[in-house]
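>>> Predicted model and sequence below, questions to follow.
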Amino acid sequence: MTKFVKSNADLPKTLNSDAKQIARAKTLAEAHLGVKAKKAKGPRVQGFFSRTMKVTMDNGEEAIIQFRVKPLDVASFHQARDVLGPVVPNIKRLQDAELDRDGIATYFMTCMPGKTWLESNLWDKWDPKMNVEATKSLGRILSQGYVLGGSEAVVDSEIKGKLEQLLESKNNDVQRFRADIQRLLSSIDKLKYLPLWVSHADLNYLNILVEDSGQVSGIVDWELSKNLPFGVGLSRVHDLAGKYRNRMFHMPKEFEEAERGFWEELFGGIPTDIKRTLLNHLREIEMAVHVGTLLDTLDQGETLNQAALNSLPLLLTYRIPALRGDGAPFPTANT
């Protein structure tokens, strides 16, 4: 069976239709919660490796049942929930002999309130106020991401290794940024001064849930999260405060209000002793954001996102608010 789900036809016979997924999700939810299921429905956009159903029980409770062709590392979910709290869904592997035999891993997750950021702020209905509030709210949540331990090992084994692999890449799109890779690699040991932070691998509009007010109510899909030096996992603030149009990154009028608000809320919620360390290493934080931006764009296999590639030269000039003062976030940007 394929490990990439383009349609229901890529799933085994036990799950190869919406009706089968709905029926199985209701049965599993009933067995797990001990309450009869009323209905089940999938989201507007499904994942590349899964099919997800939101099940509504007779008592009004809602639950998520997910069928995956690739098993999850639930330990990363549990750690993120321990650090960030209930904004991260709880997760449990469910046993289903038939699905297990077909190579499908099944999971129960708590249903998070709100709608995806994408559904709440569609491109043709861009709400500046909502976008600012959501970006600031995300900063408050991520301010709690500190985890014990030093960054030395992850810099040596994870980040340095990925940058070295990119230097060896034969991909022409990667080679365009060879000088940037070398520049960051030459100073990479400076990231060892930064504390570890739990870092989501794909903070995008589909993985963040928000209330109508713009407050972030949930962050999902933590299976690839890692503990990285502070800043490496924060590069998506560009994407969330800004937007892509015609394969290029653009800053709406409210970009700086959202982006500065993100950092203000982030630093405002960090424990005092950890914040003191971070304020002594602002240049290292800015470098960490550049490293995260570069890896997020180039370390994606052979097929790279063209919009991200087109925007990378600009994004690698980013200055964090604490260093740029009243200056522009991207000094080279046309205004």
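Structure received. Residues are numbered from 1 along each chain as shown.
>>> Only C-alpha atoms from now on, for both contacts and neighbour counts.
OK.
>>> buried stuff in the strand or helix carrying residue 180?
Applying DSSP states H and E as the criterion places residue 180 in helix 178-186. For helix 178-186, the neighbour count (16 or more other CA atoms under 10 Å) marks 178, 180-181, 184-185 as buried.
>>> mind listing what residue 93 touches?
105-108 (CA atoms under 8 Å, 6 or more residues apart in numbering).
>>> ok, back up a step: by contact count, what packs against the helix holding residue 180?
helix 160-168, helix 282-298 (3 or more CA pairs under 8 Å, 6 or more residues apart in numbering; DSSP states H and E).
>>> what's the spacing between residue 215 and residue 322?
24 Å (CA to CA, to the nearest Å).
>>> of these two, who's got more company?
residue 215 (19 against 14; other CA atoms under 10 Å).
>>> isn't that one right next to residue 133, touching?
Yes: in terms of CA atoms under 8 Å, residue 215 counts as a neighbour of residue 133; the distance is 6.4 Å.
>>> what sits in contact with each of these two?
Joint contacts of residue 215 and residue 133 (CA under 8 Å, 6+ apart) do not exist.
>>> Count the neighbours of the closest residue to residue 53 other than its chain neighbours for me.
In space, and not counting its chain neighbours, residue 53 is closest to residue 42: 4.4 Å by CA to CA, 6 or more residues apart in numbering. Per other CA under 10 Å, the neighbour tally for residue 42 reads 17.
>>> close enough to count as contact, residue 42 and residue 63?
No: the criterion here is CA under 8 Å, and residue 42 misses it with residue 63 at 11.7 Å.
>>> Quick check: neighbours shared by those two?
With CA under 8 Å, 6+ apart as the test, residue 42 and residue 63 both reach residue 54.
>>> Out of the contacts of residue 93, who's the most crowded?
That'd be residue 106 among these, by other CA under 10 Å, with 25 neighbours.
>>> helix or strand for that one, which one?
Counting by DSSP H and E, residue 106 is found in strand 105-110.
>>> so how far is the helix or strand that that strand is followed by off the chain centroid?
Downstream of strand 105-110, the first helix or strand assigned by DSSP H and E is strand 115-116. The gap between where strand 115-116 is centred and where its chain is centred comes out at 14 Å by CA atoms, centre = their mean, to the nearest Å.
>>> try this one side by side with the last:
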Amino acid sequence: MRTKQVKHIKKLVSKHLGRTTKRVDRPPTQGMFSRIFFVTLADGREVVIQFRTERLDLDTFKVAKCAFSQVVPDAVALQDEELENIGVHSVTGKDAEGRITVNKSLGRVLSKGYLADNSASSLDEVTTYRPLLRGFLDRLNEISNLPFWVSHYDLNEVNILIDESCEVTGLIDWELSTPKPFAVGREFWIPEEFEVAERAPWNELFAGMAQKTHGMLEKNIDLVQDAVILGTLLDTFFWEDRQVGYGEISMKALPRFLTYRITPVRGDEPPYKE
């Protein structure tokens, strides 16, 4: 582990928590734009310290905290003048001349991005799903009647904390987790044991919610299924510079993802249609 990082961690713990650091560990996998460390304090408490390139948005943590209470950690932004003055938010070349040089260099690099004479092939991929998307326009009012729900946007092993019994004790990194109609914001991925493990969250999700909400969703289970598909489409496509864009990996997986049916709808059948 880098000595400078440990040095800053000890300094932050002492300055903001008034405690000394006993041990610093790092997870096996790190995020793309941050560095996370698990810190054990001298009094036995454990905290997570994250070095970031962007400012921490605490509002999303507050919303999640209201819904999930103990599972969402208390989050504070730690101010440190020394780290802020390093300039991790800036490109090299602080003055105008330096920025112009960087931008010219970027232009030369990105000028090699030619792939084809026109964009027809990629446009065809998008227009294939136009009828499906248009169909959702007529159902937006129906979907808006689903409960307003906050779910975690990026459920992966880095953001899920568990105890020795594999029970979830905490969820971190809530910044992109904005509330949406139930099932629209649910993220899922396919591990090797997917067909066995996939049923568990749906069963526990419905069992753990208020009985009144459960009953309402059961009566509108087809609408919940549609909301899942809508969420999948919204996660694949995006609007940027007045054009529709998409992630290439998501687009390749989309035909299969669109056949996904939630547990209450499909019963004992497989989650995806072959």
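Perfect, I can see it now. Since we're looking at a predicted model, the values are computed, not measured.
>>> hmm, back to that, the residue nearest to residue 53 of the first structure maps to what in the second structure?
Alignment note (TM-score structural alignment): residue 42 of the first structure maps to residue 26 of the second structure.
>>> what comes up buried for stretch 309-328 of the first structure?
Applying 16+ other CA under 10 Å to stretch 309-328 of the first structure flags 309, 311-312, 315-321 as buried.
>>> Name the nearest residue to residue 247 of the second structure, ignoring sequence neighbours.
Counting by CA to CA, 6+ apart, the residue nearest residue 247 of the second structure is residue 236, at 6.0 Å.
>>> just checking, the one you found touches residue 252?
No: judged on CA under 8 Å, residue 236 of the second structure makes no contact with residue 252 at a distance of 9.9 Å.
>>> quick one: the helices in the stretch 1-150 of the second structure?
3-12, 58-68, 81-86, 96-110, 120-127, 130-137, 140-143 (DSSP state H, counting those that start in this stretch).
>>> Give the equivalent position in the first structure for residue 265 of the second structure.
Per TM-score structural alignment, residue 265 of the second structure is aligned with residue 323.
>>> what helix or strand does its match sit in?
Here residue 323 of the first structure is assigned to helix 321-324, by DSSP H and E.
>>> what's the spacing between that helix and its chain's center?
24 Å.
>>> after superposition, how close is it to the second structure?
Superposed on the second structure, helix 321-324 of the first structure shows a mean distance to its aligned partners of 2.3 Å (mean CA distance after the TM-score superposition for the first structure).
>>> Just give me how far stretch 104-118 of the first structure sits from the chain centre.
Per CA atoms, centre = their mean, the centroid offset for stretch 104-118 of the first structure relative to its chain is 14 Å.
>>> Mind listing residues that contact it?
29, 54, 62-71, 87, 89-96, 99, 205-212, 217-218.
>>> same deal with stretch 221-234 of the first structure?
Taking CA under 8 Å, 6+ apart as the rule, stretch 221-234 of the first structure contacts 72-74, 76-77, 80, 147, 151, 154-155, 191-192, 194-201, 207, 285-286, 288-293.
>>> Please tell me which residues of the second structure it aligns onto.
By TM-score structural alignment, stretch 221-234 of the first structure lines up with residues 173-186 in the second structure.
>>> Distance of the most far-flung residue of the first structure relative to its centre relative to residue 291 of the first structure?
Relative to the centre of the first structure, the most outlying C-alpha is that of residue 36, 33.3 Å out, by CA atoms, centre = their mean. Residue 36 of the first structure sits 49 Å away from residue 291 of the first structure, taking CA to CA as the criterion.
>>> Please apply the same query to residue 20 of the first structure.
Plainly put, residue 20 of the first structure is 44 Å away from residue 291 of the first structure if you go by CA to CA.
>>> quick one: which of the two has more around it?
The neighbour comparison of residue 20 of the first structure against residue 291 (other CA under 10 Å) goes to residue 291, with 24 against 12.
>>> per the alignment, the more buried one corresponds to what in the second structure?
Looks like residue 291 of the first structure aligns to residue 230 there (TM-score structural alignment).
>>> ok, the closest residue to its match other than its chain neighbours - how many residues close by?
Once flanking residues are discounted, residue 230 of the second structure sits nearest to residue 184: 6.3 Å by CA to CA, 6+ apart. For residue 184 of the second structure, the tally of surrounding residues (other CA under 10 Å) stands at 26.
>>> Let's verify residue 184 of the second structure: helix, strand, or coil?
Assigned by DSSP: H, G, I helix; E, B strand; the rest coil, the conformation of residue 184 of the second structure is coil.
>>> ok, residues contacting stretch 239-258 of the first structure?
128, 131-133, 135-136, 204-205, 259, 306-308, 310-311, 329.
>>> Return the member of those nearest to residue 270 of the first structure.
residue 136 (14.1 Å; CA to CA).
>>> how about that closest one, what's its match in the second structure?
Using TM-score structural alignment, residue 136 of the first structure pairs with nothing in the second structure.
>>> Now residue 136 of the first structure: which helix or strand?
With DSSP H and E as the test, residue 136 of the first structure turns up in helix 128-142.
>>> Check which helices and strands that helix sits against.
Right, helix 128-142 of the first structure is packed against strand 216-219, helix 237-241, helix 255-269 by 3+ CA pairs under 8 Å, 6+ apart.
>>> Swap in 6 Å and give it another go.
helix 255-269 (3 or more CA pairs under 6 Å, 6 or more residues apart in numbering; DSSP states H and E).
>>> What residues sit buried inside whichever helix or strand comes after the helix it packs on?
Next along the chain after helix 255-269 of the first structure, taking DSSP H and E as the criterion, comes helix 272-279. Within helix 272-279 of the first structure, the residues scored as buried using 16+ other CA under 10 Å are 275, 278.
>>> quick check: helix 272-279 of the first structure aligns to which part of the second structure?
Residue span in the second structure matched to helix 272-279 of the first structure, by TM-score structural alignment: 211-218.
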